[in-house]
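> fold the following.
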Amino acid sequence: MQQGLEVKSLTTIEDMKVVQKLEAEVWEMEPIPIHQTITAVKNGGIMLGAFYNGELVGFSYGFPGFDRGKSFLCSHMLGIHKNHRDKGIGALLKEAQKEEAIRLGYELIRWTFDPLQSRNGYLNLSKLKGICNDYAVNCYGEMEDGINKGLPSDRFNIEWWIRSQHVNDNLHNYSEPVRPFRWELTEAGFPILTNIDGDMRHIDDSDDVVSIPIPLQFNELKVANPALALQWRKNTRAIFQTLFSKGYTAFSMTKENEIIYMNLIKRDRLKLEKEG
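You can find the predicted model right below:
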């Protein structure tokens, strides 16, 4: 942990007021009402704050979820002040969330993220070792905040099995990935898929790791070429839905120049059972 940075649980109404201020700055929209957040943290929810020299610069918020007889922590929101991004604060908050969730008796944490946001994807899949084989189309409807405005709010539904061998064991041996999808750079220097219909035919039902390219700098692409950004959304939606239907699960990412590859493997090859 970097000097001057502290992560701690937030439990009071005054804490929630400070979080609201940062939330509004990060997403440029109305924050979650305090009566909701304070009730959640008193009933199995977790609110954590990252403080740099006493100032709140990041937070994570989750509340209890329930699905088919099993409880889990629904990690709803993680925000970092724009002046403190790319410093590892998001990873620190997630690790603190993991430890607190284990203390409270959780085994699974779930949340959503935009699969075209490479920074979030690298944290969620490669660093934290979350997995996903569930694609939600336009999950939140039309969103008007600075990050999401202008595109369908498609999301990955992440599963983080916090007590599993997959998360806690660093010794994973997988085959070299296959890369069936070709791409090139436009004149403006942005990546574009060149033959998605033809390349889709090369996806089989094997146990190989399959790598899917996505733009490394998607936010910049959205501003410069909204039509190309929408094309990436629709093309990758079709790819992920096809692979998920074949039993593949996203589990890591690999950076390479203007592209970052998302790696998928058959779910039954991942060590998701509880350690011990």
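> CA atoms for contacts and neighbours, from now on please.
OK.
> which SS state does Phe51 fall under?
strand (DSSP: H, G, I helix; E, B strand; the rest coil).
> would you do the same for the sequence below? I want to compare the two.
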Amino acid sequence: MTADSKAPDVGDSVPDGWVQDAAALAYDAAARAGVRIEPATTYADCAAASRLFDEVWHDSETSVLTPGALTALAHSGNYVALVRVGDRVVGAAAGFFSPPRAQTLHSHIAGMLPELRGRGAGIALKLHQRHWALEVGATNITWTFDPLVARNAYLNVHRLGAAIDCYFENFYGDMGDALNGHDDSDRALANWNLLHPYPPRPTVLTQEPVDVLRNDGDQPHVQLPATGDGPLTLQIPTDIEGLRRTNPTAASAWRAGLREALTWALADGWRVVDVRRDGCYLLERPAESGGQRRS
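I've put the predicted structure just below:
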């Protein structure tokens, strides 16, 4: 389970001891964050999760996910969990199985109150999902996330080791909530192979990277290289949510810049291998093309 463990091949069943190790990692992460994470088992739990989602997304007119929908998900064997500090619900997540059912859990939504940021609660929730999925025999988790939100990109790629498989333009349409505003809802698809060792090994670049997307006077500057197999960097703002509130025009420009750069890179065979804490994406060619992939 650690970075020095031997990972089973994709398609293998969950090895002996893998679930127990995942449970220990999840428990330790929750303890360090000072939270308790438990599956929803009652309608009251699902109602609390629904209220939490509405609070995080500031949705007072409609419900992000109704208590009834969450109850149906939990009752039919899908993932619905609550994050608590004492008796308070401070976070929640919900997901459902996608084909093939025995292999992949799709994590549809996860939210945490802002007061939990910086405490490690986010990674504790993902490790809880990992343990839960492995326990029921799933070996993969997917989810979409806004690739402009630096802290989420850092968590998903650097901390967890998830791959970015696809870029979807305006995936959810106009969401209009307090977090997304009226910016296009572009999303990246994270794909987390649960049979890879955790934590992932760090990325070591052997060449100086080429800047494809960089900050030029608070505006994005995109320069696509004509040739070359060396590593690339794509820099994004450290706080796009704040920028959406203070300068939505600039935020939209960054959306367009990252869309152009990352869509081009993935289509041209580049792969995201790491994300720095400040939101700088690192991309390399796959190993068979000469790149140094993180395993």
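> report the TM-score for the pair.
Comparison of the two superposed chains (TM-score structural alignment, normalised by the length of structure 1) gives a TM-score of 0.85, and 258 aligned residues with a CA RMSD of 2.3 Å.
> by residue count, which strand of structure 2 is the longest?
strand 88-98 (DSSP state E).
> which bit of structure 1 covers the helix or strand following that one?
Under the assignment DSSP states H and E, the closest C-terminal helix or strand after strand 88-98 of structure 2 is strand 104-112. Mapping strand 104-112 of structure 2 onto structure 1 (TM-score structural alignment) gives residues 72-80.
> got a list of contacts for the matching stretch?
22-23, 26, 45, 57-66, 89-90, 101, 106-112 (CA atoms under 8 Å, 6 or more residues apart in numbering).
> check the mean deviation of it from structure 2.
Its matched residues in structure 2 lie on average 0.6 Å from stretch 72-80 of structure 1 after superposition (mean CA distance after the TM-score superposition for structure 1).
> any idea how far the nearest residue in space to Asp229 of structure 2 that is not next to it in sequence is from Ala226 of structure 2?
Among residues not flanking Asp229 of structure 2 along the chain, Arg285 sits closest, at 6.4 Å (CA to CA, 6 or more residues apart in numbering). Distance check for Arg285 of structure 2 against Ala226 of structure 2: by CA to CA, to the nearest Å, it reads 15 Å.
> give the contact list for the residue nearest to Gly279 of structure 2 when sequence neighbours are not counted.
Nearest residue to Gly279 of structure 2, sequence neighbours excluded (CA to CA, 6+ apart): Ala150, at 4.4 Å. Neighbour list for Ala150 of structure 2: 236-240, 277-280 [criterion: CA under 8 Å, 6+ apart].
> before we move on, back to that, can you tell me what the residue nearest to Asp229 of structure 2 aligns to in structure 1?
That one, Arg285 of structure 2, aligns with Lys266 by TM-score structural alignment.
> cool, and Leu52 of structure 2?
Match for Leu52 of structure 2 (TM-score structural alignment): Leu22.
> now the host helix or strand of that match on structure 2. Mean distance?
Leu22 of structure 1 belongs to helix 13-27 when assigned by DSSP H and E. Compared with structure 2 after fitting, helix 13-27 of structure 1 deviates on average by 0.9 Å (mean CA distance after the TM-score superposition for structure 1).
> that helix packs against which elements?
Counting contacts by 3 or more CA pairs under 8 Å, 6 or more residues apart in numbering; DSSP states H and E, helix 13-27 of structure 1 packs against helix 34-41, strand 55-67, strand 70-80.
> mind putting those into TSV with mean neighbour count and distance to Val210 of structure 1?
As requested, the helices and strands packed on helix 13-27 of structure 1 are arranged in TSV below (neighbours: other CA atoms under 10 Å; distance: least, CA to CA, whole Å):
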stretch	mean neighbour count	distance to Val210 of structure 1
helix 34-41	16	39
strand 55-67	19	29
strand 70-80	19	28
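> nearest approach to Lys271 of structure 1 belongs to which of those?
strand 70-80 (18.8 Å; CA to CA).
> which residues does the helix or strand just after that closest one contact?
Per DSSP H and E, the first helix or strand lying C-terminal to strand 70-80 of structure 1 is helix 89-104. For helix 89-104 of structure 1, contacts defined as CA under 8 Å, 6+ apart pick out 1, 7, 44, 46, 48-50, 58-60, 73, 78-80, 107, 123, 127-128, 162-163.
> what angle do helix 89-104 of structure 1 and strand 55-67 make?
50 degrees (axes from the mean of the first three to the mean of the last three CA atoms, to 10 degrees).
> how much space between Val57 of structure 1 and Asp154 of structure 1?
From Val57 of structure 1 to Asp154 of structure 1 the distance is 27 Å (CA to CA).
> and stretch 224-240 of structure 1, which stretch of structure 2?
Counting by TM-score structural alignment, stretch 224-240 of structure 1 sits on residues 246-262 of structure 2.
> and that stretch, which residues are buried?
248, 250-252, 254-259, 261-262 (16 or more other CA atoms under 10 Å).
> circling back to that earlier point, list the members of the contacts of Ala150 of structure 2 that persist in structure 1.
Contacts from the contacts of Ala150 of structure 2 that recur in structure 1, judged by both residues aligned by TM-score structural alignment, their matches' CA atoms under 8 Å, are 236-240, 279.
> and the equivalent of Ile38 of structure 1 over in structure 2, how close does it get to Gly122 of structure 2?
In structure 2, the residue matched to Ile38 of structure 1 (TM-score structural alignment) is Thr71. Counting by CA to CA, the separation of Thr71 of structure 2 from Gly122 of structure 2 is 23 Å.
> now Ser76 of structure 2
When Ser76 of structure 2 is compared with Gly122 of structure 2 (using CA to CA), they lie 25 Å apart.
> same question for Leu179 of structure 2.
17 Å.
> ditto for Leu105 of structure 2
18 Å.
> who touches the spatially closest residue to Pro202 of structure 2 that is not a sequence neighbour in this structure?
Closest residue to Pro202 of structure 2 apart from its sequence neighbours, by CA to CA, 6+ apart: Arg294 at 6.8 Å. Taking CA under 8 Å, 6+ apart as the contact definition, Arg294 of structure 2 lies against 200-203, 273.
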